[in-house]
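Undergrad: quick one: sequence and predicted model below, then my questions.
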Amino acid sequence: MEVVLTIAAPVFGLAILGYLAQAFGWLKEGASQTLATFVFNFAVPALLFRSTAGEPLPHDLPFTYLLAYYLPTLAIYGLGVLGSRYLFRRTKMESVIGGMANSYSNLVMFGMPLVLTTWGTVAAQPFFLLVAFHALILFTITTVWLEMLKARSDAQGEGLAALTAKTVKSLLANPIVISLAAGILYGQTGWGLDPAIDRFLELLGQAVTPVALFGTGAALRQYRLGGDLMEATAVSLSKLVIHPLLVWAVMTFLFDLPPLWVAVGTLSAAMPVGVNVYLFSERYGVFQRRAGSVVLITSGLAMLTVTLVLILLGVSG
């Protein structure tokens, strides 16, 4: 019960406050997007650079850690595609969105505050390594797959080449990737941070948790339950239960990673479905109502499932 009172309840309480603020009209339209932009472009890079600039990267660990997280994540992505296609009889394009919903965690707006609240900045390095590759891997796979399904066979090569160039360009301009790389490189110099700069980055980084959660709650106000709720519920349970369980098992028994890194990876996998799944469904005109339902259901159930995960990981508050 202590973990609920000291970690989960305050975190989800901020999201609920944001939801109510948007519902009662206390926020202007588009406010949640403005908050998200501030978090992603300013607060997160400051926190990430500060936490990595003075912490040497563990030798030979990141690649193994990334493999231990993304192998089970891609496995459950594939299972989600098969389930949507053959169990719920969806089209191929709908099934791809279904697979993404099974595996795409809301790492930035939900995961980041929870991880940092639970373990502090010591968890920043393993967490942001996942964040740096999360959208790159899952966005690319989903986009390529959907584009291949909708494009003519003679236009696939051109489409993939353009996608590759766009992906590389986006990666090089990504604030999280830039700050992660800059922090790691600076950390190797051993110079340390000037006290004034360190305090500036600390103050900016402290805005991550409250602003991200408040903004996420406000953004959730736009979604509604609809479509096949049985399918949406099945996808939600797969995301909140099977995904973290699979990541934990792979990290623990196949790769034998340090406990903190296992815990961060497991909690990251236990996050609700990210809103980008809904944005993909809107972009391609498939699975929209179910995607909106999955975002809402997982966000609503996450307090219960995340609390359970924290207890199982031995976090007492």
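TA: Okay, I see it. Residues are numbered from 1 along each chain as shown.

Undergrad: C-alpha from now on. contacts and neighbour counts both.
TA: Will do.

Undergrad: Pro175 and Tyr70, how far apart?
TA: 22 Å (C-alpha to C-alpha, to the nearest Å).

Undergrad: and for Glu231?
TA: Remark: distance between Glu231 and Tyr70 (C-alpha to C-alpha) = 24 Å.

Undergrad: Ala155 now?
TA: Taking C-alpha to C-alpha, one finds Ala155 at 30 Å from Tyr70.

Undergrad: does Leu114 really touch Val11, like I thought?
TA: Yes - between Leu114 and Val11 there is a contact under C-alpha atoms under 8 Å: 6.8 Å.

Undergrad: which SS state does the closest residue to Leu246 other than its chain neighbours fall under?
TA: Excluding the flanking residues, the one nearest Leu246 by C-alpha to C-alpha, 6 or more residues apart in numbering is Pro72, at 6.1 Å. Secondary structure for Pro72, judged by DSSP: H, G, I helix; E, B strand; the rest coil, is helix.

Undergrad: surely Pro72 touches His243?
TA: Yes - between Pro72 and His243 there is a contact under C-alpha under 8 Å: 7.5 Å.

Undergrad: more neighbours: these two, which one.
TA: Neighbours were counted for Pro72 and for His243 using other C-alpha atoms under 10 Å; His243 has more, 27 against 23.

Undergrad: what's the helix or strand for that one?
TA: Per DSSP states H and E, His243 falls inside helix 243-249.

Undergrad: which positions in the next helix or strand after that helix come out as buried?
TA: Downstream of helix 243-249, the next assigned helix or strand under DSSP H and E is helix 259-269. The neighbour-count check on helix 259-269 (16 or more other C-alpha atoms under 10 Å) flags Trp261, Val262, Ala263, Val264, Gly265, Thr266, Leu267, Ser268, Ala269 as buried.

Undergrad: quick one, what contacts the second one?
TA: What it means is Val262. Going by C-alpha atoms under 8 Å, 6 or more residues apart in numbering, Val262 touches Trp248, Met251, Thr252.

Undergrad: so which of those residues wins on neighbours?
TA: Result: Met251 is most packed of the contacts of Val262 (other C-alpha under 10 Å), 25 neighbours.

Undergrad: contact partners for the residue lying closest to it once chain neighbours are set aside?
TA: Leaving aside its sequence neighbours, Met251 sits nearest to Ala68 (C-alpha to C-alpha, 6+ apart; 5.4 Å). Remark: with contacts taken as C-alpha under 8 Å, 6+ apart, Ala68 is in contact with Val247, Val250, Met251, Phe255.

Undergrad: put this next to the previous one:
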Amino acid sequence: MSALSLIAPIFGIVLIGWVASVAGLLSDRVSDGLSEYVFSIAVPALIITTLTRPGLSGEVNPTFWVSYFGGAAIAWTISSLIARRREGIERKGAVLHGFAASQSNTIFVGVPMILQAYGEDGAFPLFMLLAVHLPIMMAAATFLVEVGSDRPLLERLGGLVAVLARNPIVIALAIGLTLRLVGIAPAGLAKTLIDGFAGTASVCALIALGAGLKRYRLAHDLPGALTISGLKLVVHPLAVWLLAFHVFTMPPAYAGVAVLFAASPVGINSYLLAIRYGAEKGVIAASVLASTLLAIVTSIGWLMVLGRA
């Protein structure tokens, strides 16, 4: 399968979602509802059905985590340092710039792209990385933003744990891993229902992403958005590629999953965090849009580098 034939359906569906939203066929209310469905039901079902699938096996070496999060730390640091040199951006804003440059849009882009590129070989490392990606990245960003806050550290960490404990993705990963450890797989009606929801995850996620892009604007801070996008789409995956393929040793599918995970565009969680802290909302919203558009090209490049073309 060529890289273009793999990428075209993914971003083609995103384009259809955007066109439908601009044309008024999908209202903002429908777009929000579809996003909530994907995040709360469809992707959790996909996670559970994948993790409990017979024959799915694998073992994650610590170097897999070091490669991915080492690359994320490099992109985060560079982005924060660049932001601090720009006029008007304080420490909190610089942290958010770093978070945006290293937080991947895994649910809406990463999962569909990686499963298409690596199939069964990539499923186990993908969901193992997904299991720790959100908690680690959100914990790091929250801690760094609030390090100068008057609130006690334990109170801040407790609030973060409470948020993650209610997150449908985290809950689904916990359920799937528990069922896998005890050797139980959904059967009968339960399996039919879970598989039905799981089958809608990719298309609905991509439509929701496309429809949501209408809300973002590039005009707010195009240079800043392009800087964050370049770090996210090039520097982050490049650092992971160097670590996974040239510093450490691991199965090629594991290394490839880590690179494509890093090569996903800026995650929407970075925009939500910017809203929460009331800083850098415009540039991070613009980076979500810019990186998603640029990912059409950069994803093809990374798939060629990985030999998936």
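TA: Yep, that arrived. Treat the numbers as computed from the prediction; the structure is a model and nothing was measured.

Undergrad: returning to what we had before: distance of the residue nearest to Met251 of structure 1 from Leu246 of structure 1?
TA: To Leu246 of structure 1, Ala68 of structure 1 is 10 Å away according to C-alpha to C-alpha.

Undergrad: cool, and Val131 of structure 1?
TA: 19 Å.

Undergrad: same check on Pro272 of structure 1?
TA: When distance is defined by C-alpha to C-alpha, Pro272 of structure 1 is 16 Å away from Leu246 of structure 1.

Undergrad: and these two? Which one has more around it.
TA: Taking Pro272 of structure 1 and Leu246 together and counting by other C-alpha under 10 Å, Pro272 has the greater number of neighbours (32 against 20).

Undergrad: map that one across to structure 2 for me.
TA: Matched by TM-score structural alignment, Pro272 of structure 1 corresponds to Pro265 in structure 2.

Undergrad: same question, Pro210 of structure 1
TA: Pro210 of structure 1 maps onto Val203 in structure 2, by TM-score structural alignment.

Undergrad: could you say which helix or strand holds that match?
TA: Assigned by DSSP H and E, Val203 of structure 2 belongs to helix 201-212.

Undergrad: going on from that helix, what's the next piece of helix or strand?
TA: Using DSSP H and E, the helix or strand that follows helix 201-212 of structure 2 towards the C-terminus is helix 222-230.

Undergrad: against structure 1, where does that following helix fall?
TA: Under the alignment (TM-score structural alignment), helix 222-230 of structure 2 falls on residues 229-237 in structure 1.

Undergrad: flag every buried residue along that stretch.
TA: For stretch 229-237 of structure 1, burial by neighbour count (16+ other C-alpha under 10 Å) applies to Glu231, Ala232, Thr233, Val235, Ser236, Leu237.

Undergrad: want to throw those residues into CSV with distance to Ala124 of structure 1?
TA: Formatted as CSV, those follow (distance: C-alpha to C-alpha, whole Å):
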residue, distance to Ala124 of structure 1
Glu231, 35
Ala232, 32
Thr233, 31
Val235, 29
Ser236, 27
Leu237, 27
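
Undergrad: closest to Ile97 of structure 1 out of the residues you listed?
TA: Ile97 of structure 1 lies nearest to Val235 out of these, by C-alpha to C-alpha, at 10.9 Å.

Undergrad: ok, now which ones touch the closest one?
TA: Val235 of structure 1 makes contacts with Gly80, Gly98, Ala101, Asn102, Val294, as judged by C-alpha under 8 Å, 6+ apart.

Undergrad: those in helices, which ones?
TA: Counting by DSSP state H, the contacts of Val235 of structure 1 place Gly80, Gly98, Ala101, Asn102, Val294 in helices.

Undergrad: just to revisit the earlier point, in contact with the match of Pro210 of structure 1, which residues are there?
TA: Counting by C-alpha under 8 Å, 6+ apart, Val203 of structure 2 touches Ile13.

Undergrad: neighbours around Val14 of structure 2, how many?
TA: Neighbour tally, Val14 of structure 2, other C-alpha under 10 Å: 27.

Undergrad: whoops, I mixed them up, Glu147 of structure 1
TA: Using other C-alpha under 10 Å, Glu147 of structure 1 has 18 other residues around it.

Undergrad: for burial, what's the neighbour tally of Ile97 of structure 1?
TA: When neighbours are defined as other C-alpha under 10 Å, Ile97 of structure 1 has 28 of them.

Undergrad: the one 3 residues further on now?
TA: Other residues within reach of Met100 of structure 1 by the criterion other C-alpha under 10 Å amount to 30.

Undergrad: can you check the one 10 residues further on too?
TA: Neighbour count of Phe110 of structure 1, defined by other C-alpha under 10 Å: 25.

Undergrad: wait, it sits on Ala269?
TA: No - here Phe110 of structure 1 does not reach Ala269: they are 11.3 Å apart, not a contact under C-alpha under 8 Å.

Undergrad: give the residue farthest from the middle of structure 2.
TA: Gly188 (31.9 Å; C-alpha atoms, centre = their mean).

Undergrad: from Leu51 of structure 2, how far out is that one?
TA: From Gly188 of structure 2 to Leu51 of structure 2 the distance is 17 Å (C-alpha to C-alpha).

Undergrad: max-length helix in structure 2?
TA: From DSSP H, the single longest helix across structure 2 is helix 111-145.

Undergrad: other SSEs contacting the helix or strand that that helix is followed by?
TA: Where DSSP H and E defines the elements, the next helix or strand beyond helix 111-145 of structure 2 is helix 153-165. Contacts defined by 3 or more C-alpha pairs under 8 Å, 6 or more residues apart in numbering; DSSP states H and E place helix 153-165 of structure 2 against helix 111-145.

Undergrad: now the helix it packs on on structure 1. Mean distance?
TA: Once the two are superposed, helix 111-145 of structure 2 sits an average of 2.0 Å from its aligned residues in structure 1 (mean C-alpha distance after the TM-score superposition for structure 1).

Undergrad: not counting its neighbours along the chain, what's nearest the aligned partner of Ser299 of structure 1 in structure 2?
TA: Under the alignment (TM-score structural alignment), Ser299 of structure 1 pairs with Thr292 of structure 2. Taking C-alpha to C-alpha, 6+ apart as the measure, Thr292 of structure 2 lies nearest to Pro265, with 5.3 Å between them; neighbours along the chain are not counted.

Undergrad: which residues touch the one you found?
TA: If you count contacts by C-alpha under 8 Å, 6+ apart, Pro265 of structure 2 has them with Ser104, Asn105, Val109, Ser229, Lys232, Leu233, Val288, Ser291, Thr292, Ala295.
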